[in-house]
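Chemist: for reference, the sequence and a predicted model appear below.
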Amino acid sequence: MKKYLFLFIIPVAIFASDGSKNYDIIPRLFNFVLFFGILFYLLKDFAIKAYNARIKSIADRLDDIQNKLRDSKAKKEQAKKDVELAKVRAKDLLEVAKNEVETTKAKSADSLKQTLLDLEKNYENKKEFESKKVTKEVVADVLSQTFNDPSVKLEQSKLIDIINKKVG
């Protein structure tokens, strides 16, 4: 307010320094006030409409921005919920995977034990079979040497008696 008052006083001081000339300040002031009064009266509706339109456009933009902000907040909250749900699902999947690993380990261990038992059994069977095979070969070799040796002469009846004693 002081600035405006200062701006109005400076021209008065400048014009007052010239001395007393015959100026028609009052009619000019009256014309000035009348001109701006008419101008204000004619342009007031246009200025009010422009001002109200500007206020409405600002309010509309503000509403749009607030709606976008609300939507963004809702999306953010939904994203947080989705992240929490994903974390819970990830934990569940980890637990399931750990259980699967433990189950697979147990099954593998059981299968390995069973395979080892089968291998040991097969080894024992094969060892027994090989032992019998070697025994048969040795017996066959000894018998063939015995029958082929001319110094040992056995009759068939004595041989049958010996075999019957061993078998029976």
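Modeler: Yes, it's here.

Chemist: from here on, contacts and neighbour counts on C-alpha atoms
Modeler: Fine.

Chemist: for this structure, which helix is longest?
Modeler: helix 25-148 (DSSP state H).

Chemist: which helix or strand lies directly C-terminal to that helix?
Modeler: helix 156-167 (DSSP states H and E).

Chemist: from the middle of its chain, how far away would stretch 85-99 be?
Modeler: For stretch 85-99, the distance from its own C-alpha centre to the chain's C-alpha centre is 12 Å (Cα atoms, centre = their mean, to the nearest Å).

Chemist: next up, a second structure to put side by side with the first:
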Amino acid sequence: MKKLALLSLLMVPAILLASGGDAESTRYFAQTGRETDFWPRVVNFIIFASLLYYLIASPIKNFFVGRKEGIAGQLREIEDKLQAAKDEKKEAQTRLDESGKKAEQIIADAKKEATLLAQKIAEANESELILMEKQLAEKMTLEERRSAREAIDEILSENITNDDIMIDESKVVDIISKKVA
């Protein structure tokens, strides 16, 4: 349908102009002395095109130059942003590497500190064990003495009475004076 409409738009004016006949062309020839007006129309078209070019060429050039510069500016801006992003990525990677190294250092320090703390705790435990062993030995000697005293007191109290020991007054005074002195 579109092709038919386009074909009719082209053909109808051509048919109408072709049917003009010789009457008009003879009258034109009589007025101008030429058979066709092709060359004057070409000259008019060239003048029109030159004026149009003179008036419109500079703004069109400026538009396209401005458009070209705008696109180039946008491209430079995008490239700058891309480079900045790459730099930030490198910086972030560097910080990540440094953080990894710091983490390894912290872990190593923590392990060293843990071993030092374990050694200190072990040394403290050993010194506490030695102290406890000494205290145990002292308690054992005290208990041995106390049990020996109790055993001696028990044996003496059961077997020896006050009547069995004869102390006269001079011996009692000597014993008390020794204890006081």
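Modeler: Arrived safely. It should be emphasised that the depicted structure is a prediction, and the values quoted were computed from it without experimental measurement.

Chemist: for the longest helix of the first structure, what is the distance to the chain centroid?
Modeler: Worked out by Cα atoms, centre = their mean, helix 25-148 of the first structure lies 3 Å from the chain centre.

Chemist: same question, stretch 158-168 of the first structure
Modeler: 85 Å.

Chemist: what does stretch 162-181 of the second structure give?
Modeler: 95 Å.

Chemist: next, the buried residues of it.
Modeler: Within stretch 162-181 of the second structure, no residue is scored as buried using 16 or more other Cα atoms under 10 Å.

Chemist: ok, the most centrally placed residue in the second structure to residue 63 of the second structure distance?
Modeler: What sits nearest the mean C-alpha location of the second structure, by Cα atoms, centre = their mean, is residue 92, with 7.1 Å. Going from residue 92 of the second structure to residue 63 of the second structure by Cα to Cα, to the nearest Å gives 42 Å.

Chemist: got it, and residue 80 of the second structure?
Modeler: From residue 80 of the second structure to residue 63 of the second structure the distance is 25 Å (Cα to Cα).

Chemist: likewise residue 176 of the second structure?
Modeler: Taking Cα to Cα, one finds residue 176 of the second structure at 134 Å from residue 63 of the second structure.

Chemist: check residue 32 of the second structure too.
Modeler: Residue 32 of the second structure is 44 Å from residue 63 of the second structure, by Cα to Cα.

Chemist: what is the aligned counterpart of residue 84 of the second structure in the first structure?
Modeler: Counting by TM-score structural alignment, residue 84 of the second structure corresponds to residue 71 in the first structure.
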